[in-house]
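Q: Okay, sequence plus prediction incoming.
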Amino acid sequence: MNRILHQFVFLIDQLCQSDPDRPVGDLEAFSPNDLREIRALHPENIPTVETSFPAIFAEQVAWSPEALAVDSQHGVKLTYAELDRLSDGLARYLISLGLMPQDEVGWCSEKTPWTVVGIVAIAKAGGIFIFLDPSHPPSRRAEILQTGQPRLILAISPHDGLFQYPDAQPVDAVVLVDERLLTELRDQKHGALPDSLQADSGLYNQFTSGSTGTPKGCLVEHSNFLSSAAIYTHRTNLTQQSRVFQVSSYNFDSSILEMLASLTVGACVCVPREEARSDDDLPGTMNDLAVTWALITPSLARTLLATSVPSLQDLVLAGEALSEVDVKTWVASVRLYNGYGPAECAILTTVNRIVNTDVAPNELGKPLASANWIVCPQDPNKLAPLGAAGELLIEGSIVGRGYLNDSHRTKHRVYLNGDLVRYTRDGSISYVGRKDLQVKIRGQRVELGEIEHRLWTHSLVNNAVVVYPTSGRCSRQLVGFLALTRVTSFAQNPDDVTLLPNHVLPTITEDVRIIENSLSSQLPSYMIPTVWVPLSSIPLLVSGKSNRRILLNWLAGLDDPTFTTIVNLGQNESTETRPWSQTEETLRTIWGKVLNLPFERIHLNSSFLRLGGNSISAMQVAGLARKANIDFPLTAVLGSSSLKELATSARAIPKISRAKAPSLFKRHPMLRARFQHQQRGNERHSQMITNEVFTSYRLQTHQSSALEDTCSALEASRVSLDIYSGPLLAADLVETETDQVLFFTIHHLVTDMVSWNVILGDLEDFLLRGEFRYAEEESYPFQDWCKLQEQHAQMLDPASVLPFSVPPADFDYWQMEHETNLLQDLVGEEIALDKDQTAKLLDTNDRVDVQDFIIAALLRSFVMVFDDRCPPTVFRYDHGRRPEGQEIDLSRTVGWLTTVTPVTVPVKAHDSLSTIVHRTHAVRSSIPGSGWPYFISRYLTEDGAAAFQSHNRIEVLLNYLGSGLHGQATTPVKTRLERSQAFSDSTEGGLGARGQPVRRFALFGVQVQLLDSRLIIQFEYNRRMKHQDGILRWISALRGLLDEDILLE
């Protein structure tokens, strides 16, 4: 009341003192008392962070290098130190490609953890990153490229024709970023990174819808972003302990918050799989990643139950207006926040903590690192009276640099954002509505004027208006009103909305379809009207502008027949009379359930979007379809013009594994094994066999344009293996346009190469014949074999199992005495003999095993290079299926039966290769039982463990696989395996390839295999060992010996 009285007195004073001819509109409504109160609400000094993102990130790396920076469902885990090294390498590489400070760099990919590495690298190199959506129409991407003009494009996969447009400035290079490239670049020094970046340097350029018909780029500087992040991370409890859900599409600037803001406080960025975002089990994804902090739209939040995500502690709802239901659903379960902010102001401008249901959902809170002024909607130079609705004007360090290539807008360093707001009693901001034609659709900011602009340029359109009603039958749907050029205008009252007569509608159906298709080729799916209303003419105001209020009122009062008519317009349902397929029937059932529509409303030519679908309901459709064994990407739901088209693009998820797995796992108990620690702090494990089948394996399906594009997903299967609770085996069915590949990964604890042959043979028999060729009784149980070995070992004397002594390994020579030999430090070289060389080697060595020749060649080449020490003992793997004195058949036993045996061969510098081969053969032949007695004595008896304790340190370990999987007759499965060998090689590296601290068994690993009649030798070693040049010369000498084709006597 005091405020009203002060304002009344202020107005009366002006009336008494002013010129009698002064217009009432010129009176000042903003009183001196309002000014005093508003000044009290705004700090005199707005805080500003005067540094760059790389500088803040470097502090976090120094503070907690081993803390987890990135976790993902792709199998990628990165510590802050690892993220720092990978991004450094990529940043230097970009600079070597010619990237200059403040050059734009595009990033184009679906959801992937490598995005975090990519944008950090771009920032370190001094560039400005732009997100490009591969699902957007080509013309939309071309407009962004034309406006942003990036020098480089970084992408995860080669999207065909994605960056070649006649109207866009060509880029210097398109770089395909994957783990292999990042690993290669990690330790290379392509160029120096900038010493420091200015706080006012550009960080990113976020493109949003533009009212002029062209997307506009909002350029945000390092200081803008960091000034805002410093406060909203504090207000929303985003801390070093937070696990942040990176669920937002890269189209949203909130995705930048989830990644970069998290890294400024030492939090962990949790990246889901792209398809997981469209899964109906989104809570399962969040629980799988142990998410504690999330920023999502209210629409997405409404698909979740608070009880379904027990790990979630902090929830920010942003991008759309909250409702009371949203508050009631979440306020008791999490710390709930209402986040608000335009892209031009570094993501979040205000944050309001909602502590109970009494807090109004439209209360936005107080400003972050800015001053929020409320001005008169008609004159932004005048402040609105305190408590009155006005337009929000934002001033401060969070306001971005401006609009790219738009000097008129950029010159204003304050931002007038078009939202109507008012102050509450405590100085917070309360949302009222929009001043202009901008709306939020599922969090995406959309200028209705941009859609109208595209429609006006179409030759079939005379006039058009697009609205987004918030009530009525078309609530929360884009509705396009059209006046078409080839339809004669029917007389009507200018205050009325007149739908074209029924007899005319069929004649313009094709026109509407053409217009919609044209719009779809220019704009993202969320900007395409789902309802079209053809009018005789658009009702106008006296000013000549479109009368939007009348159109909205008409929509709010739609009757059922009229609504059905406009929704079905252009779908031409009567043309399809054929029976529905099973997939089409299933999809109609799913659509009806998700959209809450009767089946008779859904036809073969029905459009999901026209029926009221959106990106949130599309996620539900994709998830329910997968449960019904129908698979398609989320983009197919939104991009298909009809149910019929979606059904055509869908693929059935094969049920073969679900049907065959029980039989396969019943036959081989080790596939159902589980392991547990014998006691806390002890590395020894005990093993048990369970009856659990479905938790013992994992099945995933993938659709891709190229097999190589699925490496990240396949690596996720590798790291999904869990020896404690399962699975022990993972399978990925990869479907391309021309092929279908089943990729397996299995834990080595339950299998070896021979076991792989058995498993794949059984699977092939069942797939091709429907039954197993071998009876289950023909497989000797692995558990019985383990008991037999333990009994036999107790009868052995360690002195009798190995007829020679083994000198200790010389780790100090390689400076590895006090270093940990980790798999992640593995590097290697490959030696490949051609078919003629291989045949000659095999044919001329009938009297000598190839392994003896390989061992001899390794030792001979070693002494040729390292003449200052004795050659090392070579330990060799053996399949362990020829037990001495045991009349049992282990050829079909599934388990890890491999043995490891030392072969110590005395070698002198002047010895010929032929001499060493024969000496090697003699030594190996002297070992009882091919090394099996030695192996079980060493590991299963106390005396053996003590006698052979020094054998735990191995310099060279040889694994001769022979023909492996390829030694049997050619079959469809094995032929396909051979064809995919190159792809399989591209995913090598095992569970330690992602940076996990897995120890290697030996300093040097030598694997020999016959592939396609060629002998392939893979030579692996630790990149941190001493004598790296000597190691390469050793490998070169070995290659030279093999190339000489020496014939043994």
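A: Alright, I've got the coordinates.
Q: only C-alpha atoms for contact and neighbour calcs from this point on.
A: Noted.
Q: Return the residues in contact with the residue nearest the centre of the chain.
A: Centroid-nearest residue in the chain, with Cα atoms, centre = their mean: Thr112, separated by 2.4 Å. Residues near Thr112 by Cα atoms under 8 Å, 6 or more residues apart in numbering: 74, 271-274.
Q: please redo it, this time with the cut-off set to 10 Å
A: The neighbours of Thr112, taking Cα atoms under 10 Å, 6 or more residues apart in numbering as the test, are 72-74, 76, 156, 246, 271-274, 712-713.
Q: Now the buried members of these.
A: Buried residues within these, counting neighbours by 16 or more other Cα atoms under 10 Å: 72-74, 76, 156, 246, 271-274, 712-713.
Q: Use this one as the comparison:
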Amino acid sequence: MPGEWNRTDSAFPAHRGLHELVEDRVADSGDRTAVVFGDERVTYAELDARANGLAHRLVGAGVGLDDVVALCVDRSVDMVVALLAILKAGGAYLPLDPELPASRIAQVTAVARARVCVVADGYRALLPGDVVAVPPSAPPRTDRPDRRACGANLVSVYFTSGSTGVPKGAASSHEGWVNRMTWSQRRHRLRPGETVLHKTTLTFDDAALELFWPLTVGARVAVLEPGAHRDPRAILDALEAHRGVYLQVVPSMLTMLLDELEQRGGRDLSALRDVTSSGEALPPETTGRFLALLPSVRLHNTWGATEVSIDSTNHTCGPADAADTGAVSVGVPFDNNRVHVLDADFREVEVGEVGDLHIAGVGLARGYLGDPAATARAFLPNPFSPGERLYRTGDRGYRRPDGTVKFVGRDDHQVKIRGMRVELGEVESALRRSPLVRDAVVVLRRLGEDDHLVAYATPAGPDRAPEPEQLRDLVADRLPKHMVPSVVVVLDALPLNPNGKVDRAKLPTPARPRGGDAEYVPCEGPAQEAIAGMWRDLLGLDRVGARDDFFDLGGHSLMATRFSARVRQRFDVDLPVRTVFSTPTVAELAEEVERLLVAKIDDMSEDEVRALLGGAG
């Protein structure tokens, strides 16, 4: 039976470069709009010419086949141009988040041997001195570079967290990505001129699907402005305005979108046909809400890994999934992907028996750049197909009688925070670099209404006990924001089991500190008090003051979305999520809420004002 489920062979243009599929559309859809960003509209012919011009500049900077080119540009038309240009020049792109610490950027560019970076002017200072900075625009040209990448060449390098303390750069090929885009088109039948919304941050590999798939079939990419990807209302506004037919989200954001639809409704999403959930386990409750609110839209659940060209399985959800237990099924392998559920001896387990999930097929990355040991541990000889490889995902699951796969958890210390992989060992390694720390362990804990990283550290000596905020700052200087622990607990010693290993089950549940560097200042007035109360519930805190910063206390983008929704419920005013980022203290946000209330009250009757203020007290 497993052999039957893995018979997924399907023809696709394996020899071609991903950018060549976009170039094909220039010939038959040159005058059609390719990319929309705000008021800017670019046709396929214009996109191709701008990418050609930048590609020639990259070739002149020394970029050749399989060279890694870093990219540090905000979401924009220039970003799309730069992606195509890097591939046209024969290179593979390495996305850099401008919010990363400079030390992290230096680390990943060094591991990837990225000698060139396409970078916006405002971010040049983030780059190491030995990286050549190339601006994201150049005079357009109709002639394409002679250098032509094919299916076997590198297309991208995406860095994921590494258990040894060093991030791992998964190096993928054009062949795997072309297969991924070809399957997407076969499954979803996107038509020329239809619109896909690009909202995912480029450093998350799902973003590639939102960009390249529509451009390979003559469709249109509507690029969401920077920061708006955090705001469910902005996403729904964009879907309406552009009549988007396809959207992909992580389950946590999907929940926020459903909340917005329930609270406000009145949306014209008649063009929307398909929504894909990926990056995290999809809860049955979310599936049930989706099917009730959007009965004419198909919901798909995918599973895979950055190391295997984004995704490898798909399941289209139905009513039975809403009543399921555990996470919703991730389905069956799609075109040219194979999934094996194996025991410790690499034998297929029986249906219903939990085993280790492995992936095979054309999507497998070459490996991790510059790390043959990590590559050998993760990419194994395939016992079912001599000469091929298996990718050990680290996930555990089982097959159901119909062949679909159910995910049940991890077999290591890797977790996901809002869809992003975190190797706990990398956070622990960052903490151990402090001369004040003897040992450290990091776990995922439920605090308030969300999962948080919690770190436990022991002092290097009796007179060298570190302050928790000091250790948080140390990690923040070295790792991305989503990898910084919300809480650090300093212990005299870590609890050990009889084998001498850390007993994570016996680590104490932390009492959430107030956090942040601000001196505690009591709240004044109903708006400040209400906002502080919302933060206490969301963040699991005992006390919040007027000068406290939402993000210093452990808040993040999705939690900011929940907070914005609660403000709307409580005060009946719209507080955009981006306002939480620009004015993140209780006092600043209370002032903004009061301003919105004054504007609202001007248009209300006396009785309505009394009712509003009574509900806000």
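A: Nice, I can see it. Note that the structure is a prediction, hence the values are computed from the model and not measured.
Q: In structure 2, what residue corresponds to the residue nearest to the centre of structure 1?
A: Using TM-score structural alignment as the criterion, Thr112 of structure 1 maps onto Ser76 of structure 2.
Q: Can you show me the strands along the stretch 451-600 of structure 2?
A: 487-490 (DSSP state E, counting those that start in this stretch).
Q: How about the stretch 1-150 of structure 1?
A: Counting by DSSP E, counting those that start in this stretch, the strands of the stretch 1-150 of structure 1 are 68-72, 78-79, 104-108, 128-132.
Q: looking at the ones you listed, which is closest to Ser370 of structure 1?
A: strand 128-132 (23.5 Å; Cα to Cα).
Q: nearest residue to Pro194 of structure 1 other than its sequence neighbours?
A: Spatial nearest neighbour of Pro194 of structure 1, excluding adjacent residues (Cα to Cα, 6 or more residues apart in numbering): Ala125 at 6.5 Å.
Q: Give the aligned equivalent of Ile515 of structure 1 in structure 2.
A: Per TM-score structural alignment, Ile515 of structure 1 is aligned with Leu471.
Q: Now do the same contact list for its match.
A: 430-432, 434, 436-437, 455, 457, 477, 484-485, 487-490.
Q: circling back: aligned partner of the residue nearest to Pro194 of structure 1 in structure 2?
A: In structure 2, Ala125 of structure 1 lands on Ala89 (TM-score structural alignment).
Q: out of the buried ones among the contacts of Thr112 of structure 1, which are inside helices?
A: Counted as lying in helices by DSSP state H, out of those, are 712-713.
Q: what's the closest of the buried ones among the contacts of Thr112 of structure 1 to Ile954 of structure 1?
A: Val76 (30.0 Å).
Q: what lines up against that closest one once you look at structure 2?
A: So Val76 of structure 1 corresponds to Glu40, using TM-score structural alignment.
Q: any idea how far Ser29 of structure 2 is from that match?
A: From Glu40 of structure 2 across to Ser29 of structure 2, the span is 18 Å (Cα to Cα, to the nearest Å).
Q: Glu423 of structure 2 contacts Arg410, correct?
A: No: contact status for Glu423 of structure 2 versus Arg410: not in contact, 11.5 Å apart, counting by Cα atoms under 10 Å.
Q: Run through the helices of the stretch 901-1049 of structure 1 in chain order.
A: 913-925, 932-940, 942-947, 972-979, 981-986, 1028-1043 (DSSP state H, counting those that start in this stretch).
Q: Pipe those helices into CSV and attach distance to Leu957 of structure 1 and mean neighbour count per row.
A: CSV is the format used below for the helices of the stretch 901-1049 of structure 1 (distance: least, Cα to Cα, whole Å; neighbours: other Cα atoms under 10 Å):
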stretch, distance to Leu957 of structure 1, mean neighbour count
helix 913-925, 15, 19
helix 932-940, 15, 23
helix 942-947, 19, 16
helix 972-979, 26, 15
helix 981-986, 20, 12
helix 1028-1043, 15, 16
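Q: okay, now Tyr93 of structure 2: neighbour count?
A: Around Tyr93 of structure 2 there are 27 other residues, counting by other Cα atoms under 10 Å.
Q: Having no further points to raise, I will conclude here.
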